[in-house]
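Mind looking at a prediction? Sequence and model below.
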Amino acid sequence: MARSTPSTRERIQEVALEMFARQGVQRTSLQDIANRLGITKPALYYHFSSRDDLVRSIVNPLIQEGEELVARHEQRDPVVVSELLEDYFDFHYRHREKLMLVLTELRILGEIESIDAALDWRRRLVGLVFGPEPTLDQAARAIMAFGGIQDCCLQLPDAPHQRLRTAAVDAALTVLGAAA
């Protein structure tokens, strides 16, 4: 099935994400985005009340999807670590551009309170792999495994998806050791 033409709202988000990634959020005005789209600033304000509102509209669905991923695995008994890592990889690979925005604009995103849930994911992911009270060694291994998957998706964007997925998940399983 062919993808429908993006709505004006979706086009604004796409252009904003591209401009934010290239110039930074603070150096990208709503007027810049409107000009790039060939629309008026009032037309942009019809869809988004502020730059923060626009940033939230890009980041919050990402945060929500990540929350759903973690919650889905929290419902599984037992947790299959390899499946958790594969899903975590797929999430990060699919959202590489948005995640780069999050990482490069942490200060701004913290100000709009979108990042708090994402920061809690790591704690919950560690708990899924090693239980509610992991040792320091276990917590470090899990943080390295999940952080490594994220970094592979962001730092190796031209690698073929399946090859990168296999390499990243295998490496994460190795770091986790016996838990996997």
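Now that the structure is in, tell me what you want to look at.

CA only for contacts and neighbour counts going forward, please
Noted.

Let me see the ranges of the helices in the protein.
8-23, 30-37, 41-47, 51-74, 81-94, 96-104, 106-111, 116-130, 136-155, 161-176 (DSSP state H).

Apart from its neighbours in sequence, what residue is nearest the residue nearest the centre of the chain?
Geometric centre of the chain, nearest residue: residue 99, 4.2 Å, by C-alpha atoms, centre = their mean. Nearest residue to residue 99, sequence neighbours excluded (C-alpha to C-alpha, 6 or more residues apart in numbering): residue 92, at 7.4 Å.

Tell me the spacing between the one you found and residue 33.
26 Å (C-alpha to C-alpha, to the nearest Å).

what separates stretch 76-90 from the chain centre, distance-wise?
17 Å (C-alpha atoms, centre = their mean, to the nearest Å).

So which residues make contact with it?
For stretch 76-90, the surrounding residues in contact (C-alpha atoms under 8 Å, 6 or more residues apart in numbering) are 69, 73, 128-129, 146, 149-150, 153, 165, 168-169, 172-173, 179-180.

I'd say the residue nearest to residue 99 and residue 153 touch.
Yes - using C-alpha atoms under 8 Å, residue 92 is in contact with residue 153, at 6.2 Å.

what about residue 82, neighbour count?
14 (other C-alpha atoms under 10 Å).

Included below, for side-by-side comparison, is a second structure:
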Amino acid sequence: MQHESGARDRARDTKAEIHRAALELFSSRGYEKTSLREIAEQVGITKASLYYHYSSKQDLLQAIIGTFFDDIKSVFAQVGEQPWSPDRERELLAAYLDVVIKHRSTGPTVLRDITAVLAAFDDQLDDLIAQSRAFQLWLAGPDPTPTDRVLAAAAVEVVGAVLSTGLDESDVSDAELKAILLDAAGAVLSRKTN
């Protein structure tokens, strides 16, 4: 039993190493220009070993970006659980920001290779877009005006700045980044008419 547990731990570590190497290479070289062989070499495994974990480069991209999408969807799912209130608005915006910060290393890959990301998640995009719009509508508050809806969308975009700053934790800590962007998004939302 202990041998099986150790093997599973090593497999999880290998997957994490594969994710890190793939993100680094996808971010610096681009998805299309990165080969599975290069990812395997960076991790220090054979290409056959990499295929044991992922059947294709698109499968690897789905695994990496998919965890980000799953975490975002878990925040979106909270929208229907409680009615809107200023406190609840800030809590959900903070939860959304936590997810984006957690996955900030994924940002350059998403932004650089949006076509590959869209292709990898084509069957899920309509649902993700609908959930994102429902989240924005909820952030707009009860009986929102068109201005409120624009401000809610802008607040979500402020949070998305995490992905496009090019800053990592050595530049700005997660806590600092959260405080800055939560205040900025809150300032945008404070202009709502309701």
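Thanks, I have it. As the structure is a computational prediction, the values presented were derived from the model and not from experiment.

circling back to that earlier point, right, and the residue nearest to the centre of the first structure touches residue 91 too?
No - counting by C-alpha under 8 Å, residue 99 of the first structure sits too far from residue 91 to count as a contact (10.1 Å).

Spatially nearest residue to the corresponding residue of the first structure for residue 136 of the second structure (excluding sequence neighbours)?
Correspondence of residue 136 of the second structure to the first structure, assessed by TM-score structural alignment: residue 126. Distances taken as C-alpha to C-alpha, 6+ apart place residue 142 nearest to residue 126 of the first structure, at 5.5 Å, with adjacent residues excluded.

any idea how far residue 119 of the first structure is from that neighbour?
Counting by C-alpha to C-alpha - residue 142 of the first structure and residue 119 of the first structure are separated by 14 Å.

More neighbours: these two, which one.
Neighbours per residue, other C-alpha under 10 Å: of residue 142 of the first structure and residue 119, the larger number sits with residue 142, 27 against 11.

what residues are up against the counterpart of the more buried one in the second structure?
In the second structure, residue 142 of the first structure lines up with residue 152, judged by TM-score structural alignment. Residue 152 of the second structure makes contact with 136-137, 139-140, 188-189, according to C-alpha under 8 Å, 6+ apart.

Compare those and tell me which has the most neighbours.
residue 139 (28 neighbours).

excluding its backbone neighbours, what's nearest that one?
residue 152 (5.6 Å).

if I look at that neighbour, how far off is residue 76 of the second structure?
Distance from residue 152 of the second structure to residue 76 of the second structure, by C-alpha to C-alpha: 14 Å.

likewise residue 127 of the second structure?
11 Å.

between the two, who's got more neighbours?
Taking neighbours as other C-alpha under 10 Å, residue 127 of the second structure and residue 76 compare with residue 76 leading, 22 against 12.

So what does that one match up with in the first structure?
By TM-score structural alignment, residue 76 of the second structure lines up with residue 70.

Surely its match is in contact with residue 126?
No - Residue 70 of the first structure is not in contact with residue 126 according to C-alpha under 8 Å; the separation is 10.8 Å.

what residues are up against residue 75 of the second structure?
So, once contact is read as C-alpha under 8 Å, 6+ apart, residue 75 of the second structure ends up touching 92, 95-96.

Can you list which of those carry over to the first structure?
Retained in the first structure (both residues aligned by TM-score structural alignment, their matches' C-alpha atoms under 8 Å) from those: 95-96.

which of the contacts of residue 75 of the second structure lies closest to residue 21 of the second structure?
residue 96 (25.7 Å; C-alpha to C-alpha).

Give me the number of neighbouring residues for that closest one.
If we define neighbours as other C-alpha under 10 Å, then residue 96 of the second structure has 23 of them.
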